[in-house]
Structures are given as structure tokens and as C-alpha cells.
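*Asks:* All I have is the shape, not the residue letters:
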């Protein structure tokens, strides 16, 4: 220990009143599906109870004024002619970054295609292992330093010469690409029984999209939502997702996911599905809907299991994140997972994102 030096715990930089407000406001925008007015109303109520900024001279009105000055909000004309405030592109980016930090931690940007497979050979990322040169190895992979040392040891300084047996190459790993489809259940059951399951699902989608953008830019992520039907959405639409008066057409979601992945050229493909686990709807070939909200319908379940098996034949693993605790529904997910030979994770809402990150990283090397 140094004499005359006193150490104290590092507390970090104190957040400004604006930053304290912003932390809460970003969360409220997700809960209100991007409704700025509703988020501000909640902000005022929370400020009354908890004094968010800790500064009597900085209140919600000042924060709202600063948001406009900093370009975090923009004005939009509604269909009825009224002007409303909506999040700007900059605010949407901050929401994605916030979700990434909350769920996945702080990650630094690395070169594109940054995931290692278990396959050695001619690749584009240097490894630590050396092996003897073999015909066909590119010259650029030869480790000249070690090869010269081998030649010196084998032939001596006086009769120095390099033979093929002296040459060694450094192993490389292939940087592979992964195409992922993230399916989000937006059926009415995602907000039933006093549980908000859709907000954590939105956070995961935002964080996963930001993760791929900054760390794996060669990868692709497609996001789809499914209720009575299934349709793709953009990253920019995620904060504004709302649960609808829908049943759960899991088959339609899987069919759309497969159609998307068929068009992707990446060698590795996978589906993540966030759901409460109860399929209750099908769209028939004549365009009509078959629905059954009571229990697990054998006809609907059978179609779901067929889709799971089809994905298995196409070598598309499905990882299902089950966010309901009903053992009856968990039995269906177990059968579904067995048909696909994928994975099922029965998780609470708090650790949903952490498990998705873990599985996303693992699935990159699953088939290689």
C-alpha cells in the first residue's frame, strides 16, 4: 500500500438531471408503445412521487423543452390535422442502445462476420495452432518466422536451406454468417393475467438488432410478429408494437420465417420464437380461420408439430422462449421442440434477454 495515499470507492460521474429523466423516459416509451404524450403523463406522476432529477429547478416541462432542442422528438401531423410529438430517429437509436446495454451488456464493435466456427482450414481469422504445410495451402498462411527457425534447426547455419518439411502454416478459422428470424407473439394472451410479456419481448428484439448491427454486420436479422396472421416488421417499428385482439397463429409465423430464410444465403439459419406457448389459430387454404381458445386443439397442435419437423428437415433449428408458467402449455412446447430437435427455454421475464444472448452465441457454431 502506498504511504500517504487514501483510497475511496469509485462512484462514477453523477448523472445530470436531463440524463436521469432520459433513463426513465426511454423505458416509458417502450411501455406506452411510443406514445410521447402518455409517456410524459406518466413521467409527471413519477416525478411527483420520486423527484426523478433531484433538482427542484429541473422538472418535466424543462426536460420536454430540452428533448425538443436536442432533436429527440419531432412533430408529426395526425390524420385529424392535429400536431403530435413522436420520437425522432435519434431517440429510436437511443432506445435500441439502452435495450442492448440492459440485456446484453456493453459490447465493442469488432470486424464483420465476427463469430468463430469449429471448422479449421482456409479461413480469415488467425488461430494459435500451427501445422505442417500441405499442398494447396496459400502462401500467405505460411508462418515465416517459425518456418525459418525450423530450417535453421534442421539444416544448420552453414548449410542453410528451406525444405518443404520446414514449412508450417497457421490455422485459420472460417468466419461464418448466420441468418436469424425473431418471431414475437403479439396475441392478446401476452398481456393477460396481469403480466406484461410484450414489453420484455420488444426489448429483446431491439437489443438483438443492435447487437447484430455493431458486432456481426455480416449477419441478418428479420423480425416478424404473429397473431391471427404473421407479417414482417422493421427495427424502427419495434418500440411501437402493441398486443392486438388476436389469437396465436404459430403456423403462419413459422411459414413466414421459413420463406424468409429460404432467400437468405447464409450457411447457418435459425429461428427464435418468443411466445406464451399456446397456438390457437390456423388459416385454412380457402382463406377462412380456424380458431379455438379453449385448451390445446389437436388439429392446431398437429399442424404446429408438422412445421417444426419441416424446419428440422431444412436444418433450421428453432429455439423457443416460453414465457408462461403453465405446465400444460409447457408440455406442448416440449413436443414441439422434440419434433424440431431444437431448444426450449422456460424462463421468467427478467432473464429473458440474457438467455437469448447465450443461445444466439451458441447457435453460431451448432452445425459446423
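*Replies:* Nice, thanks for sending it over. As the structure is a prediction and not an experimental result, all values here were calculated from the model.

*Asks:* alpha carbons only for contacts and neighbour counts from here, please
*Replies:* OK.

*Asks:* quick one: the spatially most central residue of the chain and residue 68, what's the gap?
*Replies:* In the chain, the centroid-proximal residue (Cα atoms, centre = their mean) is residue 208; its distance is 2.0 Å. The spacing between residue 208 and residue 68, counted by Cα to Cα, to the nearest Å, is 28 Å.

*Asks:* second one coming, line it up with the first:
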């Protein structure tokens, strides 16, 4: 999952370029070194949608809020259809969910962490845990209150969180992916 909300380029920080580079490198690793694995890429802004590997270099942020819920729901739907025994979600984000779609309308709140949005994220983290889908979050922002949200989200899922700067994001992702691949599964 890759966050393509407007905040991925706010405040003079280009967070989307490192996110794309890491996604491209990870997809190359998976498709060449682990050809039996499947890889699906989901981007999320106001909504979530799948993209092809070939589209990664061309991803751009939009005038979107961050609908983490839509991204998680789509990722879970995709994984539910897979027969693979090991399922996991990697999420690259700046950590601030700001949007929900309720029926046909969007509920948006970019100021602080809205409890309605946060609670839906936490419910999905718990649902992923119940379905044995760990979520590894790579957070590329340094705001302490957003880091607390990511820590709570991670605890709810029993997943992992890495708080990376823009220049060390890649090393965290590959270390985590490789360590997951080296585990023996029955």
C-alpha cells in the first residue's frame, strides 16, 4: 500500500519519490527472487485502487486526503482471494488518516487525528490480526502524535512499524521482507 495523498509532498518534503523507489525495488526483489510469491500494489488517497508494477514510477500525489481505511479494505479483499498461506501488508505512509467514505459521501478531517477515522483504522488492524495478516508500516514522517497513532495501530495488529527518514526507508523494508522470507512455515 502506498499513500498518494497530498501530505506526501507537503511542507517541502518529497515523501512520494522514496516511497516509489522502495516499492519498485521491492517489486523487483519479489518478482525475480521469489517468483512463486504474488504481489499486488494498492495506492490510496480519497479512495484506493490497484496499480500495476509498471505504473510505479509514474505515481503522483493528488489533491487527496488519506483514506487508509479504503486502502486496508482493498488490500484485505485482495488477500482474501489469494490461496497463499503467508499473507502480509506493507504500508508506506506519513501516518495520518484523514478521510472515510460513508455511503457515497466522504467524511474528511485534516485537523489532528479524528476519532471516527482512527477508530475505523484500528478496527481494520484488529480484523487483519484476527485473519493472521500482519501489517508492517513504514512511516516517513516525524510528527510525535502521528508516530503515537502508528504505534497504537501496530499494537492493535501485532505487526511492525518502522519510523524512517526519507533516506533510510529502503533498508528497513528489505530487512523486514527478507527476515519474513527466512522464517520456516510448517
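*Replies:* The structure has been received and is ready for your questions. Because the structure is predicted, anything quoted here is derived from the model rather than measured.

*Asks:* Now the TM-score, please.
*Replies:* The TM-score (TM-score structural alignment, normalised by the length of the second structure) is 0.97; 185 aligned residues with a Cα RMSD of 1.0 Å.

*Asks:* thinking again about what came up before, the residue nearest to the centre of the first structure corresponds to which position in the second structure?
*Replies:* The alignment partner of residue 208 of the first structure in the second structure, by TM-score structural alignment, is residue 26.

*Asks:* Kindly report the same for residue 263 of the first structure.
*Replies:* Taking TM-score structural alignment, the alignment pairs residue 263 of the first structure with residue 81 from the second structure.

*Asks:* Around its match, how many other residues sit close by?
*Replies:* Other residues near residue 81 of the second structure come to 8 when the count uses other Cα atoms under 10 Å.

*Asks:* Ok, residue 188 of the first structure next?
*Replies:* When neighbours are counted by other Cα under 10 Å, residue 188 of the first structure registers 16.

*Asks:* can you map out the strands along the second structure?
*Replies:* Listed in chain order, the strands found in the second structure under DSSP state E are 2-3, 41-44, 48-51, 89-93, 99-102, 105-108, 135-139, 160-163.

*Asks:* Which residues are in contact with the alignment partner in the first structure of residue 123 of the second structure?
*Replies:* Aligning on TM-score structural alignment places residue 123 of the second structure opposite residue 306 in the first structure. Residue 306 of the first structure sits next to residue 339 when contact means Cα atoms under 8 Å, 6 or more residues apart in numbering.

*Asks:* repeat for residue 64 of the second structure
*Replies:* Contacts for residue 64 of the second structure were tallied using Cα under 8 Å, 6+ apart; they are 4, 5, 6, 45, 46.

*Asks:* Just want the angle from the longest helix seen in the second structure to strand 135-139.
*Replies:* In the second structure, taking DSSP state H as the definition, the longest helix is helix 16-33. Inter-element angle recorded for helix 16-33 of the second structure and strand 135-139: 140 degrees (by axes from the mean of the first three to the mean of the last three Cα atoms, to 10 degrees).

*Asks:* any idea how far residue 49 of the second structure is from residue 152 of the second structure?
*Replies:* Residue 152 of the second structure is 26 Å from residue 49 of the second structure, where distance means Cα to Cα.

*Asks:* any idea how far the residue lying closest to residue 75 of the first structure once chain neighbours are set aside is from residue 64 of the first structure?
*Replies:* The shortest distance from residue 75 of the first structure to any non-neighbouring residue, by Cα to Cα, 6 or more residues apart in numbering, is to residue 85 (4.5 Å). Here residue 85 of the first structure is placed at a distance of 11 Å from residue 64 of the first structure (Cα to Cα).

*Asks:* Repeat that for residue 196 of the first structure.
*Replies:* Note on residue 196 of the first structure: its distance to residue 64 of the first structure, by Cα to Cα, is 27 Å.

*Asks:* just residue 187 of the first structure next, same as before
*Replies:* 33 Å.

*Asks:* between those two, who's got more neighbours?
*Replies:* Set side by side, residue 187 of the first structure and residue 64 show more neighbours around residue 187, with 26 against 16, by other Cα under 10 Å.

*Asks:* Alignment lookup: the more buried one to the second structure.
*Replies:* Superposed on the second structure with TM-score structural alignment, residue 187 of the first structure falls opposite residue 5.

*Asks:* what's the answer for residue 244 of the first structure, then?
*Replies:* Alignment note (TM-score structural alignment): residue 244 of the first structure maps to residue 62 of the second structure.

*Asks:* need the contact list for that match.
*Replies:* 4, 5, 6, 45.

*Asks:* Tell me how many other residues crowd the counterpart of the last one in the first structure.
*Replies:* When the two structures are superposed using TM-score structural alignment, residue 45 of the second structure falls opposite residue 227 in the first structure. Around residue 227 of the first structure sit 24 other residues, with neighbours defined as other Cα under 10 Å.

*Asks:* cool, residue 289 of the first structure as well?
*Replies:* Using other Cα under 10 Å, residue 289 of the first structure is surrounded by 14 other residues.

*Asks:* go on, residue 131 of the first structure?
*Replies:* For residue 131 of the first structure, the neighbour count with other Cα under 10 Å is 12.

*Asks:* can you pull the contacts of it?
*Replies:* Each residue near residue 131 of the first structure by Cα under 8 Å, 6+ apart is listed here: 168, 169, 170, 171.

*Asks:* Give the equivalent position in the second structure for it.
*Replies:* Checking TM-score structural alignment: residue 131 of the first structure goes with nothing.

*Asks:* what about residue 131 of the first structure, which SS state?
*Replies:* Classification of residue 131 of the first structure using DSSP: H, G, I helix; E, B strand; the rest coil returns strand.

*Asks:* distance of it from residue 147 of the first structure?
*Replies:* From residue 131 of the first structure to residue 147 of the first structure the distance is 11 Å (Cα to Cα).

*Asks:* Mind listing the shared neighbours of those two?
*Replies:* Residues touching both residue 131 of the first structure and residue 147 (Cα under 8 Å, 6+ apart) are residue 168.

*Asks:* quick one: residue 182 of the first structure is in a strand?
*Replies:* Yes - using three-state DSSP, the assignment for residue 182 of the first structure is a strand.
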